[in-house]
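Trainee: Sequence and computational prediction follow.
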Amino acid sequence: TLYGRNADLLYYFKYVEGNENLFTIYSMILIVPSILGAAAFPFVFEKLGNKGHTASLFAAGTGVSLIALYFFSAVSSPIPFYTFAALSQFFFCGFNTAIYAIVPDCVEYGEWKTGVRNDGFQYAFVSLGNKLGMAIGTSALAGVLSALSFAPNQVQNAAVQNAMHYAFSLLPGVLWLITAFVLFFYRISKRSYNQIMSELNAKKTG
């Protein structure tokens, strides 16, 4: 599925920007923001006190950055293009770290609520969701491009180029904003988590 996403990005640079070598530059520029985004999570969480709200903030940042990215080109306006690309990766990696930090909360909550602990299932479910999302997204894009008469290794028609452009930035940007909205309603805060843990520990020691 990661290969499929990379293929989608490569197609964007090859057929929309007109230079597939820009994909290498794009990938290299995202390395540092990836590290910084993951490292920023604990500081943001410390301020907000809620991992869901933290993930929501990072998701919103990803969405806004991707929507802004739609209006720029790596060829004609490289500075804003790569700036928003870097920001989107920064926020995405912060979000990704937040999501995996949320899983233990869900495990403890599930045990507190039902008496059953299911660590393996929770992590497997997140991984499965990622893989399914990538697979469905890539397949859907492939179907749309085929319907619009995509033909490899040649100049594409305007409809195909527009579809690739939307899929690269605008559409995922909107989906990220929806994700941010949903995560805003996450209820487990530092205080409620500590209460859950104290009750679980009391049951185990009692």
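Mentor: Thanks, I have it. What you see is a predicted model, and the numbers here were worked out from it, not measured in a lab. Numbers count the residues shown, from 1 in each chain.

Trainee: going forward, measure contacts between C-alpha atoms and count neighbours the same way
Mentor: Noted.

Trainee: what are the ranges of the helices in this structure?
Mentor: Using DSSP state H, the helices of the chain run over residues 2-11, 22-29, 31-48, 51-69, 78-114, 119-147, 158-165, 171-183, 190-205.

Trainee: Any chance of JSON lines for those helices, columns mean neighbour count?
Mentor: Conversion of those to JSON lines gives the following (neighbours: other Cα atoms under 10 Å):
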{"stretch": "helix 2-11", "mean neighbour count": "15"}
{"stretch": "helix 22-29", "mean neighbour count": "14"}
{"stretch": "helix 31-48", "mean neighbour count": "16"}
{"stretch": "helix 51-69", "mean neighbour count": "26"}
{"stretch": "helix 78-114", "mean neighbour count": "20"}
{"stretch": "helix 119-147", "mean neighbour count": "14"}
{"stretch": "helix 158-165", "mean neighbour count": "17"}
{"stretch": "helix 171-183", "mean neighbour count": "18"}
{"stretch": "helix 190-205", "mean neighbour count": "13"}
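
Trainee: gap between Ala59 and Gln89?
Mentor: Spatial separation of Ala59 from Gln89 under the definition Cα to Cα, to the nearest Å is 11 Å.

Trainee: Equivalent analysis for Ala163, please.
Mentor: Ala163 sits at a distance of 22 Å from Gln89 (criterion: Cα to Cα).

Trainee: Skipping adjacent residues, who's closest to the residue most central in space within the chain in space?
Mentor: With distances taken as Cα atoms, centre = their mean, the residue of the chain nearest its centroid is Phe92 (4.8 Å). Sequence neighbours aside, Thr62 is the residue nearest to Phe92 in space, at 5.6 Å (criterion: Cα to Cα, 6 or more residues apart in numbering).

Trainee: what sits against that neighbour?
Mentor: Contacts of Thr62 were listed using Cα atoms under 8 Å, 6 or more residues apart in numbering, and they are 87-92, 173, 176-177.

Trainee: a markdown table please, covering those and showing distance to Thr54.
Mentor: As requested, those are arranged in a markdown table below (distance: Cα to Cα, whole Å):
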| residue | distance to Thr54 |
| --- | --- |
| Leu87 | 16 |
| Ser88 | 15 |
| Gln89 | 16 |
| Phe90 | 14 |
| Phe91 | 11 |
| Phe92 | 12 |
| Gly173 | 18 |
| Trp176 | 14 |
| Leu177 | 14 |
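
Trainee: And here is the other one:
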Amino acid sequence: MVGGNIGNFFAVTFILPLAAFLGGNNAQRGWSLAVLLYAIVAVVLLLVAFADMREKNIQRTKSIPIKQSFKAAKRNWPWFLIVAANIIFWIGLTARSSTLAYYFQYNMHNSGYISLFNGFSIIQVVGMASIPFIVKKFNKWGTTVFGLAAAIIGQLMMVVSGSHLIPLLISWCIACIGSGIACSMFFAMVGDTVDYGEWKNGVRASGFLTAIGSSFCIKMGAGLGSFIPSVIMKTFHYVPNHVQSASALSAIKFSFIWMPIVIFALNIIPLYMYKKYEEHEPIVIRDLMNKNSQEEM
């Protein structure tokens, strides 16, 4: 998670000056070339990372058909709760990140803040690094709620901060630290639902449950998180590269400030419902250990 955020830091911090450099007076050409360059770098790095990678201890891994993988999700209520919560979270997070540029360009009237605040988002690694200490006190579901609460507080502080740069940056950092904590915790909790699925249904579908609980949720939530603000802004007459009406400015502010607050608050509901399943984990782990030890005998 920390490594991913470092990569994201460089991507979002330098995309604007890179697009301006490559495109000159043609902004569309600059963005196309910048994204193409990013894509080429990504492909090269992925090939380097995985070209000679080989799995070890594969004899311990049992492949199961996709039909049987679905059985691991049957009555796996903690998995359904985490999937729902993760999708909701990524809707709020993406809504915030996708409207940041609009907010600072039109509402704050300072496009220079876009790269600055995107760059400061790297501070969420502080939240990620602090998770081992926080989780000892609040457990996993409580740590996630703690992160969401911090993100909500940071968003609210941005409202109070107005156009003052330092208070805005402090508020943004608090919001990013909170969302960084929550983002990381979903990956930890979806792993626990794999154990629950094996305990409940006798099927360990690690790949299937983890893929849906992480990658699918990110794609689904990010897609909706980009789509919903665009619909809101269009409905209230946002016009690109023009002076915006009062209704358009309100729509941008709602999408960047208030929509994430509402969504992060709603996200607490499935997490609170997940609490009882986390409290049940010791029993699940004990029973699985006993089962595995009997199979080895």
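Mentor: Everything's here; your move. Bear in mind the structure is a predicted one, so any value in this text is a computation, not a measurement.

Trainee: rewinding a little: mind checking what the residue nearest to the centre of the first structure lines up with in the second structure?
Mentor: For Phe92 of the first structure, the aligned position in the second structure is Ser179, judged by TM-score structural alignment.

Trainee: Quick check: its match touching Leu148?
Mentor: Yes - with contacts defined as Cα atoms under 8 Å, Ser179 of the second structure counts as touching Leu148 at a distance of 6.1 Å.

Trainee: where does the residue nearest to the centre of the first structure sit relative to Leu36 of the first structure, distance-wise?
Mentor: From Phe92 of the first structure across to Leu36 of the first structure, the span is 11 Å (Cα to Cα).

Trainee: Counterpart of Ala167 of the first structure over in the second structure?
Mentor: Alignment note (TM-score structural alignment): Ala167 of the first structure maps to Ser255 of the second structure.

Trainee: got it, and Lys47 of the first structure?
Mentor: Across the two structures, Lys47 of the first structure finds its equivalent in Lys137 of the second structure, going by TM-score structural alignment.

Trainee: what do you get for Tyr12 of the first structure?
Mentor: For Tyr12 of the first structure, the aligned residue in the second structure is Tyr103 (criterion: TM-score structural alignment).

Trainee: check contacts around that match.
Mentor: By Cα under 8 Å, 6+ apart, the residues touching Tyr103 of the second structure are 252-253, 256.

Trainee: Over in the first structure, see which of those residues survive.
Mentor: For the contacts of Tyr103 of the second structure, the contacts that are reproduced in the first structure, applying both residues aligned by TM-score structural alignment, their matches' Cα atoms under 8 Å, are 252-253, 256.

Trainee: Can you tell me which of the residues you listed is closest to Thr193 of the second structure?
Mentor: For these, the residue nearest Thr193 of the second structure by Cα to Cα is Phe256; the value is 32.2 Å.

Trainee: shouldn't that closest one be in contact with Thr94?
Mentor: No - taking Cα under 8 Å as the definition, Phe256 of the second structure is not a contact partner of Thr94, at 9.5 Å.

Trainee: what's the nearest residue to the alignment partner in the first structure of Met233 of the second structure if we skip its chain neighbours?
Mentor: For Met233 of the second structure, the aligned position in the first structure is Leu145, judged by TM-score structural alignment. Closest residue to Leu145 of the first structure apart from its sequence neighbours, by Cα to Cα, 6+ apart: Val160 at 6.0 Å.

Trainee: didn't the one you found look like it was pressed against Ser149?
Mentor: Yes - with contact defined as Cα under 8 Å, Val160 of the first structure counts as touching Ser149 (7.4 Å).

Trainee: ok, Leu168 of the second structure touching Gly162?
Mentor: Yes - contact criterion Cα under 8 Å: Leu168 of the second structure and Gly162 qualify, at 7.4 Å.

Trainee: what residues are shared contacts of these two?
Mentor: Residues touching both Leu168 of the second structure and Gly162 by Cα under 8 Å, 6+ apart: none at all.

Trainee: Apart from its neighbours in sequence, what residue is nearest whichever residue in the second structure pairs up with Ser34 of the first structure?
Mentor: When the structures are aligned by TM-score structural alignment, the residue of the second structure matched to Ser34 of the first structure is Gln124. When the adjacent residues along the chain are set aside, Gln124 of the second structure lies closest to Ile177, with 4.0 Å between them (Cα to Cα, 6+ apart).

Trainee: What separation is there between that neighbour and Ile153 of the second structure?
Mentor: To Ile153 of the second structure, Ile177 of the second structure is 11 Å away according to Cα to Cα.

Trainee: Pro17 of the second structure now?
Mentor: On the measure of Cα to Cα, Pro17 of the second structure and Ile153 of the second structure end up 31 Å apart.

Trainee: can you tell me which residues contact Ala20 of the second structure?
Mentor: 27, 30-31.

Trainee: Could you pull out the buried residues of the helix or strand encompassing it?
Mentor: Applying DSSP states H and E as the criterion places Ala20 of the second structure in helix 2-23. Counting neighbours by 16 or more other Cα atoms under 10 Å, one finds that the buried residues in helix 2-23 of the second structure are 2, 5-6, 9, 11-13, 15-16, 18-23.

Trainee: Please name the nearest non-neighbouring residue to the equivalent of Ser56 of the first structure over in the second structure.
Mentor: When the two structures are superposed using TM-score structural alignment, Ser56 of the first structure falls opposite Val145 in the second structure. Excluding the flanking residues, the one nearest Val145 of the second structure by Cα to Cα, 6+ apart is Ile268, at 6.1 Å.

Trainee: And the one you found, what's its match in the first structure?
Mentor: Under the alignment defined by TM-score structural alignment, Ile268 of the second structure is paired with Ala180 of the first structure.

Trainee: Next, work out how far apart that match and Phe92 of the first structure are.
Mentor: Using Cα to Cα, we find Ala180 of the first structure at a distance of 12 Å from Phe92 of the first structure.

Trainee: Common neighbours of those two, please.
Mentor: Looking at what touches both Ala180 of the first structure and Phe92 (by Cα under 8 Å, 6+ apart), the common residues are 58-59.

Trainee: I'd guessed Ile177 of the second structure sits against Ala150; true?
Mentor: Yes - here Ile177 of the second structure reaches Ala150: they are 7.5 Å apart, a contact under Cα under 8 Å.
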